[in-house]
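> Next comes the sequence, and after it the predicted model I'd like to discuss.
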Amino acid sequence: MGLTIEPLDSRKHNRSTFCCGKESLDNYIRKQASQDLKKRVAMVFVLVDSPNTDVIAYYSLSSYTIALTELSESFAKILPRYPLLPATLLGRLAVDRTQQGKRIGELILLDALKKALEATSQVASLAVIAETLDEEAVKFYQKYGFEPFKQNPMKLYLPMQAVEVLCQTFNI
């Protein structure tokens, strides 16, 4: 069948062998992700190579709010002056070591961005936020246009208008 991205199903998907090299990301998919789904604090999507059910990559999406003062002045000046604004959090994104270097990260990032953009027809969101663990991850997101928050360079955002352009560019 091939590569498919689907919502995590703890009864179906094998998460026990997932290893991306970052302990917090490995532990999340193995131990916490299904709890987050049950409690509705995050949606977790996994990439599998069907019919195999081993998770080879995953990401999580949830609602988020950001303070206007955290954003760049050029972006903030076009937004309403509410103290908190709606956004979508791309809380985690990871690729198993066996699949790294194969553009799987790009594939699942683009899928996450597409889902975030599609959700804006039902629930408002002005940007996708990515929280990163290290400089390598920061560089990965910056390749796709993400910008750092003023006070926290490990936290990045991509305005939804840029998400739309990126989705059109990649024809997704």
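Received, thanks.

> okay, CA-based contacts and neighbour counts for the rest of this
Will do.

> I'd like the secondary structure assignment at the spatially most central residue of the chain, please.
Geometric centre of the chain, nearest residue: residue 90, 3.0 Å, by Cα atoms, centre = their mean. In the three-state summary, residue 90 is assigned as strand, counting by DSSP: H, G, I helix; E, B strand; the rest coil.

> for comparison:
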Amino acid sequence: MSVEFLDPAPIAGCHKLKNISSGDKAFLPLKNFLKQEALYLHDEDITKTYVACFNVADDDPQRHKVVGYVSFTNSEVCFKEATLPEGLQGLKYQSLPALKISRLMVCSKHRDKGLGRVLMDFAIWMAIETIRPWVGCRLLTVDSKPEAIEFYKRYGFEMIDTPDNLNSDCPVMYFDLRSAMEEDDAALPESSDGEGRKVVSKEQIPVEEPAPDH
């Protein structure tokens, strides 16, 4: 039986956080953040968190039960002493504005169901279609756990290739939004959600599951 998820929505008081599981103890801080800080920081406009829930009827007990989330904050990526990719060469700034995936987690009980893919597609859509048209934002970035590096590479993220970053416990990776849009729309196929906004096609972006927690 296939599982369907609602589009990620802003965290709110109605969301049920009690039963989300991080699995490995290394990811316990991600669970604790969701339960203890996410709503407060969201309301204070410090970190915006979007949660994923099952697509079920309003009277279903699973309604509003959170099974994954992604959090965003503003950031920048510094390319001092780093090799610039072709798409960024010629820019006179060493640091570029970015939307940062500060946290991403899939409940350990609901992995291998495509939820990591849902959250990543949402993050890319958020950066390209919602943030970039209104605010200077060239990159999507993440401080990746080693276990998640290959996951992000499949979405086109690249590593800052300085020795310090390559040897970091959570190296900085980035995704060039402009280059993705200029590749004849092939890298990020788009479709309408019925309200005029464009969304990333989940079927056409290759990604393997399970998605590692960030």
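Received, thanks. Since the model is a prediction, treat every value here as computed from it, not as a measurement.

> Alignment lookup: the residue nearest to the centre of structure 1 to structure 2.
Alignment note (TM-score structural alignment): residue 90 of structure 1 maps to residue 101 of structure 2.

> ok, now which ones touch its match?
Taking Cα atoms under 8 Å, 6 or more residues apart in numbering as the contact definition, residue 101 of structure 2 lies against 70, 71, 72, 73, 123, 140, 141, 142, 143.

> I'd like to know which elements the helix or strand where residue 33 of structure 1 lies is packed against.
Residue 33 of structure 1 is located in helix 33-38, with elements delineated by DSSP states H and E. The elements that helix 33-38 of structure 1 packs onto, with contact taken as 3 or more Cα pairs under 8 Å, 6 or more residues apart in numbering; DSSP states H and E, are strand 43-50.

> mind checking how far residue 19 of structure 1 is from residue 56 of structure 1?
According to Cα to Cα, to the nearest Å, residue 19 of structure 1 and residue 56 of structure 1 sit 9 Å apart.

> cool, residue 165 of structure 1 as well?
Plainly put, residue 165 of structure 1 is 27 Å away from residue 56 of structure 1 if you go by Cα to Cα.

> When the two are compared, which one has more neighbours?
Here residue 165 of structure 1 and residue 56 are compared on neighbour count by other Cα atoms under 10 Å; more neighbours surround residue 56, at 25 against 11.

> Trace the more buried one over to structure 2, please.
When the two structures are superposed using TM-score structural alignment, residue 56 of structure 1 falls opposite residue 67 in structure 2.

> Please list all residues in contact with that match.
With contacts defined as Cα under 8 Å, 6+ apart, the neighbours of residue 67 of structure 2 are 20, 51, 52, 53, 54, 106, 107, 110.

> Check the secondary structure at it for me.
State at residue 67 of structure 2, reduced to three classes by three-state DSSP: strand.
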